[in-house]
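Asker: Prediction below, plus the sequence it came from.
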Amino acid sequence: MGDAALQDTPLQLSDLAEYLASGCKPPSMFRVGAEHEKFGFRTTTLQPIPYEGDDGIEALLRGLMQFGWTGVYEARDGGETLIALTRDGENVSLEPGGQFELSGAPLETMHDICIETSKHLQETKIVADKLGISFLGLGFSPIWRRDQVPVMPKGRYKIMREYMPKVGSLGLDMMFRTCTVQANLDFASEADMVKKFRVSLALQPVATALFANSPFTEGKPNGWLSARAAVWTDTDADRTGLLDFVFKDGFGFETYANYAIDVPMYFAMRKHRYLDLSGKSFRAFMAGELAELPGERPTLKDWGDHLTTLFPEVRLKTYLEMRGADSGPQSSLCALPALWTGILYDDAALEAAWDLCKHWTTEQRTALRVDAARHGLKAVIDGRSLQDVAKDVVAIARDGLKTRARFNAAGQDERAFLNPVSEVADSGITPAERLLELYHGPWAGDVNRVFELAY
């Protein structure tokens, strides 16, 4: 049923659930999408990059077009604004504070993902070097105050910027001072989605600890190993968290749709512009009761847009998004999708991972979310150190990737991409703790030295 028809045929809960279920596909068609964000900064001043100017974010986007990227524009008063790039299923976009993001195409193997990521970083560096820009992979801005971060000219960000302070104390920090690395994975059926959702949601704090890489705020240690993860604990309770209902009997596509309906809206797109509907009810929208759109009912496009405004630790759309990791060095950008692919795309690995966490209680999962962000692998869950759990998780992922047996031209399978997280799990020392060792040692308390780690 097309969007035009749905204007006259009111959406029902079953339609919303069917939209989610439309992502089901046979395992032979499973793909992995990798995403990562990074902080751009002036190499001479270490300051963030504004959108405007001959050496700003817009100039960077336009410079990348020489490599075959096509511009994506947003209508604004007086013309159009370049807000993203697209090429063969890939997208380059900018986050609220100018964080530069690659949303990769759905690809078959980790080899493909790492080639895609490397190509993007190489192209970006060619253009950025000419503009005096470099990029840093961390989970949280190490030195900039919130008021120092430029605001990107996207309509949805203006709406979010005004709404966030109404529902949490750290939402603006999330928007302007965090960077993440994510992986998007498929499911074969509702039952497959449920098991993958439960496993990945329960184990998301393990990823938070393994990739923890944000111990600095405004030039000094902040008391967290993942300040990015800490920010999410007070951003907007309506649309974040560990979604305890996912673990209850009967969970499925309709359950998630019913939850998402009652998450307050941000916007609807009308005539290529964002209409501010912040705090409004999607349920009321379905009934044609929004004063801003009198008598109008949502389309499936509206539903898809609304789903992008939910931010739980794992997000369901027509695939599952893993959202619990800090951005980091280039090696970590391939390690994160490798970790989740090994766990979720092999039946034996998925079952083994579920055996690890299926007995954890709501209270234990909730506590671990915070403890992993603060203490990393020194956190404890159900009487076990998170380091021991992480070792098991990485071993399960390694077995899963071995079974997948996806080889590159040199005959190597995907397990090598796990080496960065294997080292973290084996040592018990997170990337953030490595940075703190440098801060208290060779850097002599100078956080600016972190910029030496730029891409």
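Answerer: Arrived safely, thanks for sending.

Asker: contacts, neighbours, all on C-alpha from now
Answerer: OK.

Asker: Just the terminal-to-terminal distance for stretch 269-285.
Answerer: 13 Å (C-alpha to C-alpha, to the nearest Å).

Asker: In that stretch, which of the residues would be classed as buried?
Answerer: Residues 274-278, 280-283, 285 are the ones in stretch 269-285 that count as buried (16 or more other C-alpha atoms under 10 Å).

Asker: Put this next to the first one:
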Amino acid sequence: MTTRSDAESDAQPIESRGDLLKVFEDGCKPKDRWRIGTEHEKFVYRLKGHGAPSYDEPGGIRDLLDGLTRFGWETISEAGKVIALKGSDGNISLEPAGQFELSGAPLASLHETCGEACRHLAQVREVGAELGVGFLGLGMWPDKARSDLPVMPKARYGIMRNYMPTVGSLGLDMMLRTCTIQTNLDYASEADMVKKFRTSLALQPLATALFANSPFTEGKPNGFLSFRSHIWTDTDPQRTGMLPFVFEDGFGFERWADYMLDVPMYFAVRGGAYRDLAGRSFRTFMDKGLDDLPGDRPTLLDWTDHLSTAFPEVRLKSFLEMRGADGGPWSRICALPALWVGLLYDEGALDAAWDLVKHWSLEDLAAVRDAVPREGLKTAVPGGTLRDIGREALQIAQRGLSARGKLDSAGNNEAGFLSPLFEIVESGKTPAERLLDAYHGRWNGDVSRVYAEESF
């Protein structure tokens, strides 16, 4: 979610519906300006005892942020507390329980993306070693109850923690116990956005299966391969899901704006303070104003904040966000953008990827989404399984990346970043199933062994 700083002021008032649409229209870029943004979260834990450090304790999250400033990161504060960092490699921010996130800079190639990830991981490991903390690459805390976890000093998270239990039973787990890898990609036009949105939304369960990496809850198998993905099914139905309207005739910027106008608000920032507006209507805020903010009208900054508070599998802002993957190790941080860039950034690949799924009905799409958290690559799809679709999709992505012709200094194109995903499809085993094999085998039922094997 977007990080605000104390220094930011409220933006200009929204004058018309056109102002809402302009955010999406301004995202349209010619192909030579398309970029890749990669976000990845990881769990921070004490090397001794594996506890999750709080913000204020010695050697905790605040000290981790402070320690990273040696690498040129600048601090971002809220209410006098450092809650994020900004620099040439993007932004470092905190999820609600201290999950540590790099929201990377928009970059031209996957080679640059992986260089960025490598720099970041080297930096956090250096500072973490001094503080006695490590970093775990999973989709969900394998052994922590909600009560075991700290809460970060970000006002919006307090608002969300109060509201989440009123609309779903797993929203607090989403906030406190999960990590993800995401990719942000550009579009050329409204029509290009629509085609990319539909294709990536239909194929998002494939990413969920390939990256499934959250099979444990509080030290035991939870019956899922991606419990993180399952969590979204009972978080808040008004801001999650597969969005059937995306596949309807006429979908575009207008229809997305209408959807977002009806997604309930969380907050608005006024005078540097977060005002709790949970459950209020942005549409009403625009049309009539809100009793909570008498005489006030929404601003463009309110709108961009609000766009970050819907959580479907794919999300539109001034770019498209791919949101279906669990957190994982370094190689899969690079593999996720490789998958989506390969499928979406080459016209021939995009056409071929859409051909894989364009005949699926809305009922098919819903059934695949519902089954994939448990079934992974074995999930049934029309004519086969997700594993079958995965083979074809990866071959398409490989061709798409080769066609881009983005080479590193050794002359390698970007297709090599797909290697971890080809290995998963060929084996038929998701990362979660490999963890379960270890749990039932060499770990002898001891989930704590995951810290030695899955840390960065």
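Answerer: On my side now, so go ahead. Since this is a predicted model, take the numbers as computed values, not measurements.

Asker: follow-up on the earlier one: which among the buried residues of stretch 269-285 of the first structure gets closest to Arg76 of the first structure?
Answerer: Tyr274 (9.8 Å; C-alpha to C-alpha).

Asker: any idea how far that closest one lies from Leu94 of the first structure?
Answerer: Note on Tyr274 of the first structure: its distance to Leu94 of the first structure, by C-alpha to C-alpha, is 17 Å.

Asker: And Leu136 of the first structure, by the same measure?
Answerer: Using C-alpha to C-alpha, we find Leu136 of the first structure at a distance of 15 Å from Leu94 of the first structure.

Asker: do Glu190 of the first structure as well
Answerer: 33 Å.

Asker: cool, and Thr180 of the first structure?
Answerer: On the measure of C-alpha to C-alpha, Thr180 of the first structure and Leu94 of the first structure end up 13 Å apart.

Asker: who has more neighbours, these two?
Answerer: Thr180 (25 against 22; other C-alpha atoms under 10 Å).

Asker: Over to Ala410 of the first structure. Which of the three states is it?
Answerer: Taken by DSSP: H, G, I helix; E, B strand; the rest coil, the conformation at Ala410 of the first structure corresponds to coil.

Asker: same question, Leu11 of the first structure
Answerer: coil.

Asker: Mean per-residue distance, whichever strand or helix holds Gly342 of the first structure versus the second structure.
Answerer: Under the criterion of DSSP states H and E, Gly342 of the first structure resides in helix 330-344. By mean C-alpha distance after the TM-score superposition for the first structure, the fitted helix 330-344 of the first structure averages 0.4 Å away from its aligned residues in the second structure.

Asker: What is that helix packed up against?
Answerer: Under the contact criterion of 3 or more C-alpha pairs under 8 Å, 6 or more residues apart in numbering; DSSP states H and E, helix 330-344 of the first structure touches strand 32-42, helix 110-131, strand 180-185, helix 190-210, helix 347-357, helix 386-404, helix 419-427.

Asker: Give me the nearest residue to the residue of the second structure most remote from its centre, chain neighbours excluded.
Answerer: Centroid-distance maximum for the second structure: Gly295 at 35.6 Å, with C-alpha atoms, centre = their mean. Using C-alpha to C-alpha, 6 or more residues apart in numbering and skipping residues adjacent in sequence, the residue nearest Gly295 of the second structure is Gly289, 6.9 Å away.

Asker: looking at this, that neighbour is in a helix?
Answerer: No - read with three-state DSSP, Gly289 of the second structure is coil and lies in no helix.

Asker: distance of Asp236 of the first structure from Thr403 of the first structure?
Answerer: Asp236 of the first structure is 40 Å from Thr403 of the first structure, by C-alpha to C-alpha.

Asker: higher neighbour count, those two?
Answerer: Set Asp236 of the first structure next to Thr403 and count neighbours by other C-alpha under 10 Å: Asp236 wins out with 22 against 16.

Asker: For that one, which residues are in contact?
Answerer: Shown in contact with Asp236 of the first structure (C-alpha atoms under 8 Å, 6 or more residues apart in numbering): 164, 167-168, 171.

Asker: which among those residues end up buried?
Answerer: 164, 168, 171.

Asker: Among those residues, which one lies nearest to Gly411 of the first structure?
Answerer: For those, the nearest to Gly411 of the first structure is Gly171 (45.6 Å; C-alpha to C-alpha).

Asker: How about that closest one, nearest residue that isn't a chain neighbour?
Answerer: For Gly171 of the first structure, ignoring the flanking residues on the chain, the nearest one in space by C-alpha to C-alpha, 6+ apart is Thr235 at 4.2 Å.

Asker: Quick check, the one you found in contact with Met174.
Answerer: Yes - the criterion here is C-alpha atoms under 8 Å, and Thr235 of the first structure meets it with Met174 at 7.2 Å.

Asker: What's the match for Gly40 of the first structure in the second structure?
Answerer: In the second structure, the residue paired with Gly40 of the first structure is Val44, using TM-score structural alignment.

Asker: distance of its match from Leu344 of the second structure?
Answerer: From Val44 of the second structure to Leu344 of the second structure the distance is 33 Å (C-alpha to C-alpha).

Asker: how big's the offset between the helix or strand containing Trp256 of the second structure and the first structure?
Answerer: For Trp256 of the second structure, the element it lies in under DSSP H and E is helix 253-262. Once the two models are superposed, helix 253-262 of the second structure sits on average 0.4 Å from its counterpart in the first structure (mean C-alpha distance after the TM-score superposition for the first structure).

Asker: Show me what that helix is packed up against.
Answerer: Secondary-structure packing of helix 253-262 of the second structure (3+ C-alpha pairs under 8 Å, 6+ apart): helix 17-25, helix 282-287.
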